[in-house]
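>>> coords below, sequence missing:
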């Protein structure tokens, strides 16, 4: 079995050396880039299993790289963990809204980062291995091809948005807390910001409307979180 490949985009060369050594020891193959454009080129050519992306990069910043990754047909489904010294809640919300799957603030423990990496890779594998599709109210989730459509129109979702919508659609009518939704979309033990989930829900509602579906199918449950409308299932 081939080793999972990680692309590390980070300008701190000392951290690059340390993480490369640590992740190699843990059974990963690591490629590295110290500038944004180089990282984007390697992401498109190598198509790694996961990307570790620093926000504060020289030249082209990490957020711009993240937008480019999510816009690329071949790179939009690659899990991305953002590495940054910026710990403000607003910075995290911006990162998640642009398609980050997880967010780790420097300085961090290598063991904690390893847990985050393994959690995201497990979720990606589970999506790839699942054979069944989900269908509800005209929405179709193809878990093998990692695609969501409504009446033939494709929704362009980030990996986190895909897993979030899948969680809601699996049990229509069930109310999920924000913590439960974040665990389902990213993994247990992730730092959950209520505003982060709200950003994802807002984006999902907008994308549903863009393809002719109803954004309000994702219902707010006061004091709890969110649920997907039970409605009348389409046969």
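Structure's in. What do you need? Just so it is clear, the structure is predicted and the values come from calculations on it, not from any experiment. Residues are numbered from 1 along each chain as shown.
>>> hey, let's count contacts and neighbours off CA atoms from now on
Fine.
>>> what residues are up against residue 123?
The contact partners of residue 123, taken as Cα atoms under 8 Å, 6 or more residues apart in numbering, are 186, 187.
>>> That should have said residue 74, apologies.
The contact partners of residue 74, taken as Cα under 8 Å, 6+ apart, are 44, 47.
>>> can you give me the helices in this protein?
13-25, 36-46, 62-71, 89-97, 110-129, 159-170, 178-185, 194-210 (DSSP state H).
>>> what packs against the fourth one?
Identification of packing neighbours for helix 89-97 by 3 or more Cα pairs under 8 Å, 6 or more residues apart in numbering; DSSP states H and E yields strand 102-105, helix 194-210.
>>> give me the number of residues near the residue lying closest to residue 89 once chain neighbours are set aside?
Among residues not flanking residue 89 along the chain, residue 193 sits closest, at 7.7 Å (Cα to Cα, 6 or more residues apart in numbering). Using other Cα atoms under 10 Å, residue 193 is surrounded by 14 other residues.
>>> gap between residue 96 and residue 29?
26 Å (Cα to Cα, to the nearest Å).
>>> Among those two, which residue is more densely surrounded?
The residue with more neighbours, out of residue 96 and residue 29, is residue 96; 22 against 17, by other Cα under 10 Å.
>>> Distance check, the residue lying closest to that one once chain neighbours are set aside against residue 103.
Distances taken as Cα to Cα, 6+ apart place residue 196 nearest to residue 96, at 6.6 Å, with adjacent residues excluded. Separation of residue 196 from residue 103 (Cα to Cα): 11 Å.
>>> ok, now residue 42?
From residue 42 to residue 103 the distance is 21 Å (Cα to Cα).
>>> Who has more neighbours out of those two?
Shown here are residue 42 and residue 103; by other Cα under 10 Å, residue 103 has more neighbours (25 against 18).
>>> okay, the helices of the chain in TSV with distance to residue 139 next?
Listed next are the helices of the chain as TSV, based on distance: least, Cα to Cα, whole Å:
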stretch	distance to residue 139
helix 13-25	39
helix 36-46	30
helix 62-71	22
helix 89-97	22
helix 110-129	17
helix 159-170	9
helix 178-185	19
helix 194-210	9
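>>> then this one, side by side with the first:
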């Protein structure tokens, strides 16, 4: 499963960096580590990891800001970001997903459980890769293979989950999906996130492409408009 997959670990605790590096390399992953968010962003630019394990509580620049900066890098548009944190407050989880996180795990870290989660993410990602397929709706073009969203002549940089959410809805125009349906199809059954995470991602998609494509069905969920 690991193949040539690359993982970046960003945490200010040396013991955690050593623990995760050891377990990840034992699984066959290529691993780099950074002890703070600023260095994490710099390493990510050149290493271009498939997955980033990112601590929230770090001195200088916290994980939420680090995640936000990473999501602005086009080369990381397909990178998974998992937060590792001792904080369990709901607002911390919401802030994490608002800034582009794909998953959220609390400390203390259990290496076996973490490896299982990472392997599951990569399995699901491989399964989701399909043939070259573009969706054109009016002035909007969504290219699954190129990970591109373009409206008229403007091209948008979408974080992975926002892109997958838009693409999934656009593949099923006119069909209403509940928040639970979208969580299951986009995040998977092995990732535990709040249903309001869907609302956050829908809002961010609308901020980029406008409000006319995805409708809110009050009390039910969302659907992609046919025209």
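That came through fine. Model, not experiment: these values are computed from the prediction.
>>> Now the TM-score, please.
The TM-score (TM-score structural alignment, normalised by the length of the second structure) is 0.90; 226 aligned residues with a Cα RMSD of 2.0 Å.
>>> hmm, back to that, overlap in contacts, residue 196 and residue 103 of the first structure.
residue 92.
>>> Just the buried positions in stretch 99-112 of the first structure, please.
Under the neighbour-count criterion of 16 or more other Cα atoms under 10 Å, stretch 99-112 of the first structure has 99, 100, 101, 102, 103, 104, 105 buried.
>>> how long is that stretch from one end to the other?
21 Å.
>>> Equivalent analysis for stretch 26-43 of the first structure, please.
21 Å.
>>> That one corresponds to what range in the second structure?
Stretch 26-43 of the first structure corresponds to residues 27-44 in the second structure, going by TM-score structural alignment.
>>> Figure out how far that stretch is from the centre of its chain.
Stretch 27-44 of the second structure has its C-alpha centroid displaced from the chain centroid by 17 Å (Cα atoms, centre = their mean, to the nearest Å).
>>> Next, the buried residues of that stretch.
Applying 16+ other Cα under 10 Å to stretch 27-44 of the second structure flags 29-38, 40-41, 43-44 as buried.
>>> If we only consider these, which is nearest to residue 131 of the second structure?
Using Cα to Cα, residue 29 comes nearest to residue 131 of the second structure of the buried residues of stretch 27-44 of the second structure, at 26.3 Å.
>>> Please look at the closest one and residue 7 and confirm they touch.
Yes: using Cα atoms under 8 Å, residue 29 of the second structure makes contact with residue 7 at a distance of 6.8 Å.
>>> thinking again about what came up before, mind putting the buried residues of stretch 27-44 of the second structure in a markdown table, distance to residue 182 of the second structure included?
Output for those, formatted as a markdown table (distance: Cα to Cα, whole Å):
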| residue | distance to residue 182 of the second structure |
| --- | --- |
| 29 | 30 |
| 30 | 31 |
| 31 | 31 |
| 32 | 33 |
| 33 | 33 |
| 34 | 33 |
| 35 | 35 |
| 36 | 33 |
| 37 | 31 |
| 38 | 33 |
| 40 | 31 |
| 41 | 30 |
| 43 | 33 |
| 44 | 29 |
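>>> quick one: which two of those are the most distant?
Across these (Cα to Cα), the longest gap, 22.9 Å, separates 29 and 38.
>>> Please measure how far the first residue of stretch 48-57 of the second structure sits from its last one.
By Cα to Cα, one end of stretch 48-57 of the second structure lies 23 Å from the other end.
>>> An error on my part: the question was meant for stretch 93-109 of the second structure.
17 Å.
>>> Please work out which residues outside that stretch touch it.
Contacts of stretch 93-109 of the second structure (Cα under 8 Å, 6+ apart): 64-65, 67-68, 71, 80-88, 159, 161, 187, 191-193, 197, 200-201.
>>> Let me see the contact set for residue 173 of the first structure.
Contacts for residue 173 of the first structure (Cα under 8 Å, 6+ apart) come out as 227, 228, 229, 230.
>>> per the alignment, the third one corresponds to what in the second structure?
Counting by TM-score structural alignment, residue 229 of the first structure lines up with residue 225 in the second structure.
>>> surely its match meets residue 176?
No: between residue 225 of the second structure and residue 176 there is no contact under Cα under 8 Å: 9.8 Å.
>>> about what we covered before: now the contacts of residue 173 of the first structure in TSV, with neighbour count?
Below are the contacts of residue 173 of the first structure laid out as TSV (neighbours: other Cα atoms under 10 Å):
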residue	neighbour count
227	23
228	22
229	19
230	15
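>>> List the ones among these that fall in strands.
Among the contacts of residue 173 of the first structure, the members falling in strands (DSSP state E) are 227, 228.
>>> The nearest residue to residue 147 of the first structure once chain neighbours are set aside - how many residues pack around it?
In this structure, residue 147 of the first structure finds its nearest non-sequential neighbour in residue 141, 6.0 Å apart by Cα to Cα, 6+ apart. Using other Cα under 10 Å, residue 141 of the first structure has 22 other residues around it.
>>> Thank you kindly, that will do.
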